[in-house]
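>>> Need coordinates for the below:
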Amino acid sequence: MSRSDGAVDAGHPQHASGYDSELQRLDVVFRQACDVQTRDRVLDVGCGTGQSTRAAALAAHDGSALGVDSSAPAVERARGLADAAGLGNIAFERGDAQVHPFPGETFDLAISRFGTMFFHDAGAAFTNLARALRPAGRLVMLVWQAGDRNEWDVAIHRALAEGAQPIAPSRAFSLADPARTTEILEAAGFVDISFTDVEEPVYYGPDVVAAEAWVRSFTSTGELLERLDPDGAEQGLARLRETLSAHLRDDGVWFGSRAWIVSARRGEGVLRSWWTSGTAGAHP
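Got it, this is the predicted structure:
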């Protein structure tokens, strides 16, 4: 699922618009890194409401783009937006990339904009994606770096976590460690793995009121507030509003962020290793 903290309902029109607006600066970098070619067959993993899928379909005008997401509302919304855009080379499916029966050796490029960090079994998921790619097919994904390198995460926790019980680390940062992520991808059959540092701000809204509403839609925000008594929650929200005000510019509320562009290629022997692994049992 394509979400900033694993929480935002990407199928809700307001949330979809907010999420795409939040990532507007990062999205430019991501599209350049994807470098979709005119005849590419593109798989967009955790596509949400399909902004990156539609961009891929436009670039691959002699190819195609398939978006996959586990959220039924997101997929339904994505189909409507693609229809409205008149795109004939695009499709969307609801599915879990860990076990979805993608056709083998079909796609030239698999992309994901903040969707791969939420796999419950990353090894199974990336093995399945490698199987879906053609030999030497590319994987390009955008993932968050560690939380302490992301101003938005640090600021929210400082405002709301005072006096609260700690919460489990967000899965949004599950691929933040290059060494661990490299190990996962290599085990899945990927080679030529590289990490490119991306430092671009994220947009939380035109004013403090909109920014607070956006932050309060995050699951992590709700979890932090639930750990506070009513007075503590109100104090935390007051601190949050002060933090948002401090980040208000003429063009809205912005926070610093750090992400990785992770690029890789499918290596040899992927199908053989897949059929001899436990992952094979999850497919028809």
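>>> Please make it C-alpha for all contacts and neighbour counts, starting now.
Fine.
>>> Need the outlier residue of this structure, farthest from its centre.
The centre of the chain is farthest from one residue, D231, which by C-alpha atoms, centre = their mean lies 34.3 Å away.
>>> Just confirm that one is within a strand.
No: counting by DSSP: H, G, I helix; E, B strand; the rest coil, D231 falls outside a strand, being helix.
>>> any idea how far it lies from V215?
19 Å (C-alpha to C-alpha, to the nearest Å).
>>> Repeat that for L271.
Relative to V215, L271 is positioned 42 Å away (C-alpha to C-alpha).
>>> where's stretch 179-198 relative to the chain centroid, distance-wise?
17 Å (C-alpha atoms, centre = their mean, to the nearest Å).
>>> pretty sure G269 is touching G189, no?
Yes: counting by C-alpha atoms under 8 Å, G269 touches G189, with 7.5 Å between them.
>>> more crowded one of those two?
G189 (23 against 11; other C-alpha atoms under 10 Å).
>>> Where does V198 sit: helix, strand or coil?
What three-state DSSP gives for V198 is strand.
>>> Tally up the residues packed near it, please.
Other residues close to V198 by other C-alpha under 10 Å number 18.
>>> Might one say that it is in contact with R258?
Yes: counting by C-alpha under 8 Å, V198 does reach R258; the two are 5.7 Å apart.
>>> what does the lengthiest strand in the chain contact?
Criterion DSSP state E: the longest strand present in the chain is strand 133-144. With C-alpha atoms under 8 Å, 6 or more residues apart in numbering as the test, strand 133-144 has contacts from 30, 33-34, 104-117, 172-173, 175-176, 258-268.
>>> One more pass at 7 Å, please.
Strand 133-144 is contacted by residues 30, 34, 104-114, 117, 172-173, 175-176, 258-268 when judged by C-alpha atoms under 7 Å, 6 or more residues apart in numbering.
>>> Okay, and which of the residues you listed map to strands?
Those of the contacts of strand 133-144 lying in strands (DSSP E): 107-113, 258-266.
>>> Show the buried residues in the residues you listed.
Among the ones in strands among the contacts of strand 133-144, those classed as buried by 16 or more other C-alpha atoms under 10 Å are 107-113, 258-266.
>>> let's see this one next to it:
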Amino acid sequence: MTNADREQRPSSCDYDAELRRHDDVLRRAGDLRFHDRILDIGCGSGHTTRQAARTARAGSALGVDISASAIDRARELADRLPNVTFEQADAQVHRFPHEYFDVAISRFGTMFFGDPAAAFANIGRALRPDGRLVMLVWQAGERNEWDVAIRRALGEPRAAAAPPPAGPDPFSLADPMAVLDLLDGAGFADISFTDVREPVYYGPDPDTALDWVRGFTCTANALGRLGPADAAHAIARLRTELAAHRDEDGVRFDSRAWIVSARRARAGNHGARTPLRS
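Reported below is the predicted structural model:
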């Protein structure tokens, strides 16, 4: 992951390269300060945690992820940053320091909780009163060109009224009204949603993109339901779809996300539920 911490065009693809345009969105929305103590939920290999630590030079940044291999990699990459730490932890149940953090951030790391109500309540307890939550989550699958195109190529179009898929669902926090209720119940106030439209990057060429996309859970599940011949045809269609989305910067797809911002309410004061913003 040689380009994870550089502002340049990636020559291959990994999760940080895919979401490089979203990093700026999260950084602006987070509005981190010099002395902030920051919690990064679902930090992966720690790219966003390291960015936060560089901003909060007199504060600190803790990145947590359920994946042990991701945390091992995050620690390797952060050995020169004195104010960043990483822990393998499940944010639903981990005993964070009580009322310690100023800001909790997440770049698409909060959609996979088995018990989201418990998770957000636990995160809220880790924030000081009036501490902020700022997270990126995907909007509905049908609003994301990457999901529509991949499912179309694999012969699995997503219907807007279809039930959520079995297993991890990247769109579990797509419905603003459901998220409002969830965060309100977890003790958050001043909850707002800002529309984010930035492309995702899948690599410099269709072959790299195909290798990356075949690692997606939705792709693997769809191919696993097909016989060998049908799977081969589906992969060929998928490569054609990826090639059609190649431009001078590589293979890119439109995407839609929400920046969800909220504040931990003081006792007895849940504040306002803010309308959507474009």
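>>> can you name the residues of the second structure that the longest strand of the first structure overlays?
Counting by TM-score structural alignment, strand 133-144 of the first structure pairs with residues 127-138 of the second structure.
>>> likewise stretch 259-266 of the first structure?
Counting by TM-score structural alignment, stretch 259-266 of the first structure corresponds to residues 257-264.
>>> in the stretch 101-250 of the second structure, which spans are strands?
101-107, 127-138, 188-197, 200-201, 246-247, 250-253 (DSSP state E, counting those that start in this stretch).
>>> Now check the first structure for the residue matching P206 of the second structure.
Using TM-score structural alignment, P206 of the second structure pairs with V208 in the first structure.
>>> Report the central residue of the first structure.
F114 (1.5 Å).
>>> That residue maps to what in the second structure?
Per TM-score structural alignment, F114 of the first structure is aligned with F108.
>>> I90 of the first structure now?
With TM-score structural alignment as the criterion, I90 of the first structure matches V84.
>>> ok, the closest residue to its match other than its chain neighbours - contacts?
What sits nearest to V84 of the second structure in space, not counting adjacent residues and going by C-alpha to C-alpha, 6 or more residues apart in numbering, is A61, at 4.8 Å. Residues in contact with A61 of the second structure, defined by C-alpha under 7 Å, 6+ apart, are R37, I38, L39, T49, A52, A53, N83, V84, T85.
>>> Let me know whether the last one touches G63 as I believe.
I take that to be T85 of the second structure. Yes: using C-alpha atoms under 7 Å, T85 of the second structure makes contact with G63 at a distance of 6.4 Å.
>>> Neighbour count: the two, which is higher?
Using other C-alpha under 10 Å, the more surrounded residue of T85 of the second structure and G63 is G63, with 30 against 21.
>>> Can you check which part of the first structure the host helix or strand of that one sits on?
In this assignment (DSSP states H and E), G63 of the second structure forms part of strand 60-65. Here strand 60-65 of the second structure aligns to the first structure at residues 64-69, judged by TM-score structural alignment.
>>> what separates the matching stretch from the chain centre, distance-wise?
The answer for stretch 64-69 of the first structure is 14 Å, by C-alpha atoms, centre = their mean.
>>> mean per-residue distance, it to the second structure?
For stretch 64-69 of the first structure, the mean deviation from the second structure after alignment is 0.4 Å (mean C-alpha distance after the TM-score superposition for the first structure).
>>> Could you do stretch 130-142 of the first structure as well?
Mean for stretch 130-142 of the first structure is 0.3 Å (mean C-alpha distance after the TM-score superposition for the first structure).
>>> buried stuff in that stretch?
130-142.
>>> now stretch 194-209 of the first structure
So, applying 16+ other C-alpha under 10 Å, buried residues of stretch 194-209 of the first structure: F195, V198, E199, E200, P201, V202, Y203, Y204, G205, D207, V208.
>>> and the fourth one, what is it in contact with?
So that's E200 of the first structure. R25, L26, G256, S257, R258.
>>> what about the nearest residue to the fourth one once chain neighbours are set aside, how many residues close to it?
Read that as S257 of the first structure. Nearest residue to S257 of the first structure, sequence neighbours excluded (C-alpha to C-alpha, 6+ apart): N150, at 4.5 Å. N150 of the first structure has 19 neighbours, counted by other C-alpha under 10 Å.
>>> Was I right to think N150 of the first structure contacts W260?
No: assessed by C-alpha under 7 Å, N150 of the first structure is found out of contact with W260, at 11.8 Å.
>>> sorry, back to before: please say which position in the second structure the residue farthest from the centre of the first structure maps to.
Per TM-score structural alignment, D231 of the first structure is aligned with A229.
>>> Kindly report the same for R25 of the first structure.
Checking TM-score structural alignment: R25 of the first structure goes with R21.
>>> how about the nearest residue to that match, chain neighbours excluded?
Nearest non-adjacent residue to R21 of the second structure (C-alpha to C-alpha, 6+ apart): E198, at 6.3 Å.
>>> try F188 of the second structure
That would be R264: by C-alpha to C-alpha, 6+ apart, it lies 4.5 Å from F188 of the second structure.
>>> how close does that neighbour get to V213 of the second structure?
R264 of the second structure is 37 Å from V213 of the second structure, by C-alpha to C-alpha.
>>> what about the helices in the stretch 51-200 of the first structure?
Assigned by DSSP state H, counting those that start in this stretch, the stretch 51-200 of the first structure shows helices spanning 51-59, 72-84, 122-132, 151-160, 178-188.
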